[in-house]
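Student: I'd like to go over a predicted model; first the sequence, then the structure.
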Amino acid sequence: MYRTHTCGALSIQDTGKTVTLAGWVQTIRKFGAITFIDLRDRYGITQLLFGEELNRQLEEHPLGREFVLQAKGVVVERSNKNPNLSTGEIEINILSFTVLNQSATPPFTIQDDTDGGDDLRMRYRYLDLRRNAVKRNLELRYAVSRSARNYLHENSFMDIETPFLIKSTPEGARDFVVPSRMNTGQFYALPQSPQTFKQLLMVSGYDRYYQVVKCFRDEDLRADRQPEFTQIDCEMSFVDQEDILNMFEGLIKRIFKDIKGIDYTEPVERMTWEDAMWDYGNDKPDIRFGMQVANLKVPPHVYLSRQQTIPKTPVGEGGFKVFDEAETLVAISVPGCSEYSRKQTDELTEWVKRPQIGMKGLAFIKCNADGSFKSSIDKFYTGEQLKLIATAVKANAGDLVLILAGPEERTRKAISELRLEMGKRLGFRKDNEFKLLWVLDFPLFEYAADDNRWVARHHPFTSPRPSDIDTMIAHSPAIEDAAKYLEHPYANIKANAYDMVLNGNEIGGGSIRIFQRGLQEKMFAALGMSREESLHKFGFLLGAFEYGAPPHGGIAFGFDRLCAILGGSESIRDFIAFPKNNSGRDMMLDAPSTIDEKQLEELAIQLKTIDQTSL
């Protein structure tokens, strides 16, 4: 037996017991004729006391950091207790020890505040995983998985695995493809999600399915993306949208309770996609704080139902060319910031000019406590006119109005980012505060101007909202005049879809699915697929719909992202045992890598050099 207890198990109640521990040497501290060693394993740290006789052995055969050690001794009370350790009241008076394995000097310190950079730690990830900070993240990940599985099991969901080697049907992100040796010149694809398989399981009668499943997308990476990621993937039969929302509100509330001790009893707020875009500038708003977007000017063809709600202000009336000629003019009122200095407003202007924000400048109005107004656009507008603008933005005395002008899509995205940035600077976005939101009624289609056709906003298996099904069936998707695409009936069809948002992050999305062959064929046709193409790509699904497919719908949660938010991190990499870097490389394995000629010959693949500058 290598050990009788773990390094986090012993307490003052174990005093007098003879125990055997095994683990890694964390620190070594010599005090004259005695030596203290902190021994670490997955469960904690225990202090070992080596007396005079054993200390001589250590001098003859020194230990080093990360040596694997087995030690037998008696539990005694510590004279200098450490309240920061669960074992801090005791130590082990060592009787004998064995070095199970030596260690080279680690390339970085195995501590929370390590001296290793990202690339170095990813290269030696097996050492990085020994650090408590990383261990806590993986423990949280496991706890979230366990909580979700327990809830789904209690609600009659069945965990069913689906294949990883499937057919490539490129839609949206690029597929990762896998050559087949037995079928020369043909390829599998790794699934971007188990979407069609879970629908087929509904056809098969497994009315409540789930999987905690790996998915693969060949796309550019960022903090919340990895080429392989994990979903909590779920599907249900004989349900409508309300059934789905209620079931999976319960799932997330259960996770909050189990992981954070939060009893989230309040109803989850619901918001339409159009309201989210109008009031917050994006479709995943952080509603932990206010500071809603004020729309002072928008293109006449956008948000048709909102045009009459735009407040009357002097903007666009020949006072200031930048405002007059802008397609969109939006603003936020930042509470209590009217005393910002010139240096601070200049810094905000530079912030919105950054390439990732993409604006040419920023205008501001300071709503002073005495009722006066000071602005970067003073020479274009009188005090009364500035007051009209501030009133339209619902600014109060002491507030700072920030205004952006420019093209619709870019400007709306920029004001959303600026709102989030100001919320962060003012402490409104707290890691320990959680706010859920359902966003509903997304457009079913988006118009792709380059191809003059409709594309699916979610995926081609999403059903229209029930009230819009007849509109979709009755009209052709053909767009006669590209300039008038917003007048086409398809532009106003809403999807029977829903996203769950947590603190400004989309953590889950799903829809009620199409389950009748005729409607599914109509959807494929609307997306520009010929009958032959739809049969080639999805003939198996269309065929299945002829054999009694039930109404069904589902949702998929971004498991890595959910864990990161619960753990207070912006990067999902921190919650994945062996992640890729921002270039999609595994620094530890040095992958991807070349394969040898024999493998290429077996796969009947010949490589050729491509001029990267032309890509």
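Tutor: Looks like it arrived, so ask away. Numbering: from 1, shown residues only.
Student: contacts, neighbours, all on C-alpha from now
Tutor: OK.
Student: by contact count, what packs against the helix or strand encompassing residue 329?
Tutor: Taking DSSP states H and E as the criterion, residue 329 maps to strand 328-334. If contacts are counted by 3 or more C-alpha pairs under 8 Å, 6 or more residues apart in numbering; DSSP states H and E, strand 328-334 sits against strand 294-297, strand 400-406, helix 408-425.
Student: which other residues reach stretch 99-108?
Tutor: 64-70, 114-116, 120-121, 127 (C-alpha atoms under 8 Å, 6 or more residues apart in numbering).
Student: okay, pairing it with this:
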Amino acid sequence: MRTHYCTDLNENNVGEDVTLAGWVNSYRDHGGVIFIDLRDKTGLIQLVCDPADNEQAHKVASQVRDEFVLIAKGKVRKRGEGLENPRLKTGKIEIVIDELTIENRSEPMPFTLGDENVGEDIRLKYRYLDLRQKEMFETFQLRSKAAIAARNLLDSLGFLEVETPILTKSTPEGARDYLVPSRVHNGEFYALPQSPQLFKQLLMVSGFDRYFQIAKCFRDEDLRADRQPEFTQIDVEMSFCTQEDVMKVAEDLLKAMFGACGYEIKTPFNRITYRDSMEKYGNDRPDLRFGLELVDVIDLFENCDSPIFAEIAQYKKLNRIKALKVPGGDKAFSRKIIKELESFVSKFGAKGLAYIQVKEDGLKGPILKFLSEEAIETMKSRLEMEVGDIVFFGAGNKKTVLDYMGRLRTEVAKRMNLIDENRLEFVWVVDFPMFEVEDGEVKALHHPFTMPKNIDEDDVEEIDSIAYDVVLNGIELGGGSIRIHKLDIQRKVFEMLGIDEEEANEKFGFLLDALKFGAPPHGGFALGFDRLMMLLTKKESIRDVIAFPKTQSATCLLTQAPSQVDEAQLKELGIRIRKQPKTDAAQ
């Protein structure tokens, strides 16, 4: 239907007869001569419809409006002197039209393409129009290149692409499952997979050795900017491997994908242990584009005159007192800003925000009166305090303090413009604890199929796992682990998680059976593809890198899903809708 895409043409094509197809980007009538900017996926080119050249084509052009679909035949010519458009790739040429066909008309658009003030609800309702924008096309062009680069790299390393089931068995993996009722097996349900975790382990038992998949995953959980109910991950598993082998493949994969999108990254990545990351940055996904490390000062408060701080300091395992030195912060932060920072951390459990200012004439701050001269001198040395600095302190329960001080670190960096948005800082977080204890209940920190390092350790919180996460600029891209391939270890882990043999066999029987038949040592990782593309394209939300995303309430404004279904369909499935009682707020 076409001979060229719009921007395939240049001065070398002058004199050629061409056929183009696309949408009307803009339309201008200059005293009888009509100019049309035609748009396709490559960009724009100018069409000229002059009644002196072709009266019929001009007649058709007079009916054209924005977003009409056209097929245009004509001859390439140079633009007149002084009429070139340097903003267009095709700005030195134009097409003199001999024949013009309106292939389809468009109603007035619900919003103007490129208007940054259009609300996201309108953009998502008319997503097919939103995707016409050049920036959106370029985003998905990059996504395609990254996916192809991933496939090519993994294929070159001997990985086999295998698709795993979408309809599977519900298993406890942290988030709620999306359930699918079975018509054939009335009263029973499939689940949509939260990940292909169990199936890729079974493929290793099958002897496939190296597997990958760009997999759809589903989780019925509360949403954020970087979450969707359905998302894509690049899933990789390999046999007879060590942690080092797996991490090398992940680094090679990321290097290939970023390279395909125009970014050169250096490998190997830096590494930090989980415990060091928590203590220095307040979380297990450190942003290393700036300093501002948290420093432990709990020992300096053991004998202080404040009963509150002194009591906190008596229980070092359960509590923390952390200092955050901000170079130049005393000059940058007014009392108003300090109050704003105090209000900020209070939202995350802080009961206050003590601070010390380093002035020309010495240290200033209410907290100083509780500390001995020796403790103050040690603090000055440990924090390398200099005139103009400010030091913030967080004290209390370990988990709460690390959380809000880590958030404070990032907030301070933003306010002081310390974050280089063009910098890519990858880091591996390694040596994760195998378990975490919440309200007396033992839970797997990653998942229950992760290989523990020291399973016979008496203190469950001191058992480490062979697990690793890869983090970019404070955002977790993905992670993985070496898996349990021995039945006795897997059963012991289930036992520690409070999963008895009957429950284990009911939920994971097929995996446990597979481990009886010569399961090889194996491990792998998964990368969040949507999240990765969000970072690559510098978008604020993964909704901008998914073609047809859901809203934060897990609805599709385009198709109006989820929706009610016919009563007959429900009857076939043996399902009856029970009306939820109205709450006081809804009445």
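Tutor: Now that the structure is in, tell me what you want to look at. Predicted model only: the values in this text are computed from it and were never measured.
Student: TM value for the aligned chains?
Tutor: Overlay of the two chains. TM-score (TM-score structural alignment, normalised by the length of structure 2): 0.93; 575 aligned residues with a C-alpha RMSD of 2.3 Å.
Student: following the strand holding residue 329 of structure 1, which helix or strand comes up?
Tutor: Next element after strand 328-334 of structure 1 (DSSP H and E): helix 342-353.
Student: Can you report how many residues neighbour the counterpart of residue 547 of structure 2 in structure 1?
Tutor: Under the alignment (TM-score structural alignment), residue 547 of structure 2 pairs with residue 577 in structure 1. The local packing of residue 577 of structure 1 (other C-alpha atoms under 10 Å) involves 16 other residues.
Student: who's in contact with residue 577 of structure 1?
Tutor: With C-alpha under 8 Å, 6+ apart, residue 577 of structure 1 has these contacts: 129, 138.
Student: Which helix or strand contains it?
Tutor: Here residue 577 of structure 1, judged by DSSP H and E, is contained in no helix and no strand.
Student: same deal with residue 121 of structure 1?
Tutor: helix 118-123.
Student: can you list contacts of the helix or strand following that helix?
Tutor: Moving toward the C-terminus from helix 118-123 of structure 1, the next helix or strand (DSSP H and E) is helix 125-128. By C-alpha under 8 Å, 6+ apart, the residues outside helix 125-128 of structure 1 that reach it are 106, 110, 121, 122, 134, 578, 588.
Student: among those, which two are most distant?
Tutor: Greatest spatial distance in the contacts of helix 125-128 of structure 1: 106 and 578, 18.7 Å, computed using C-alpha to C-alpha.
Student: okay, these two: which has more neighbours?
Tutor: Between residue 106 of structure 1 and residue 578, counted using other C-alpha under 10 Å, the more crowded position is residue 578 (16 against 12).
Student: what's around the closest residue to the more buried one other than its chain neighbours, how many residues?
Tutor: In this structure, residue 578 of structure 1 finds its nearest non-sequential neighbour in residue 125, 7.1 Å apart by C-alpha to C-alpha, 6 or more residues apart in numbering. With neighbours defined by other C-alpha under 10 Å, the count for residue 125 of structure 1 comes to 19.
Student: And residue 125 of structure 1? What does it align with in structure 2?
Tutor: Under the alignment defined by TM-score structural alignment, residue 125 of structure 1 is paired with residue 127 of structure 2.
Student: distance of its match from residue 117 of structure 2?
Tutor: 16 Å (C-alpha to C-alpha, to the nearest Å).
Student: burial measure for whichever residue in structure 1 pairs up with residue 335 of structure 2, as a count.
Tutor: By TM-score structural alignment, residue 335 of structure 2 lines up with residue 342 in structure 1. Around residue 342 of structure 1 there are 10 other residues, counting by other C-alpha under 10 Å.
Student: Please apply the same query to residue 381 of structure 2.
Tutor: Quick note: residue 381 of structure 2 (other C-alpha under 10 Å) scores 11 neighbours.
Student: quick one: it from residue 161 of structure 2, how far?
Tutor: Residue 381 of structure 2 is 56 Å from residue 161 of structure 2, by C-alpha to C-alpha.
Student: What of residue 94 of structure 2?
Tutor: Using C-alpha to C-alpha, one gets 46 Å for the distance from residue 94 of structure 2 to residue 161 of structure 2.
Student: Between those two, point out the one with more neighbours.
Tutor: Using other C-alpha under 10 Å, the more surrounded residue of residue 94 of structure 2 and residue 161 is residue 94, with 26 against 16.
Student: The more buried one in helix, strand or coil?
Tutor: strand (DSSP: H, G, I helix; E, B strand; the rest coil).
Student: So which bit of structure 2 is stretch 81-97 of structure 1 matched to?
Tutor: Counting by TM-score structural alignment, stretch 81-97 of structure 1 corresponds to 84-100 in structure 2.
Student: ok, back up a step: filter the contacts of stretch 99-108 of structure 1 down to just the ones in helices.
Tutor: 120, 121, 127 (DSSP state H).
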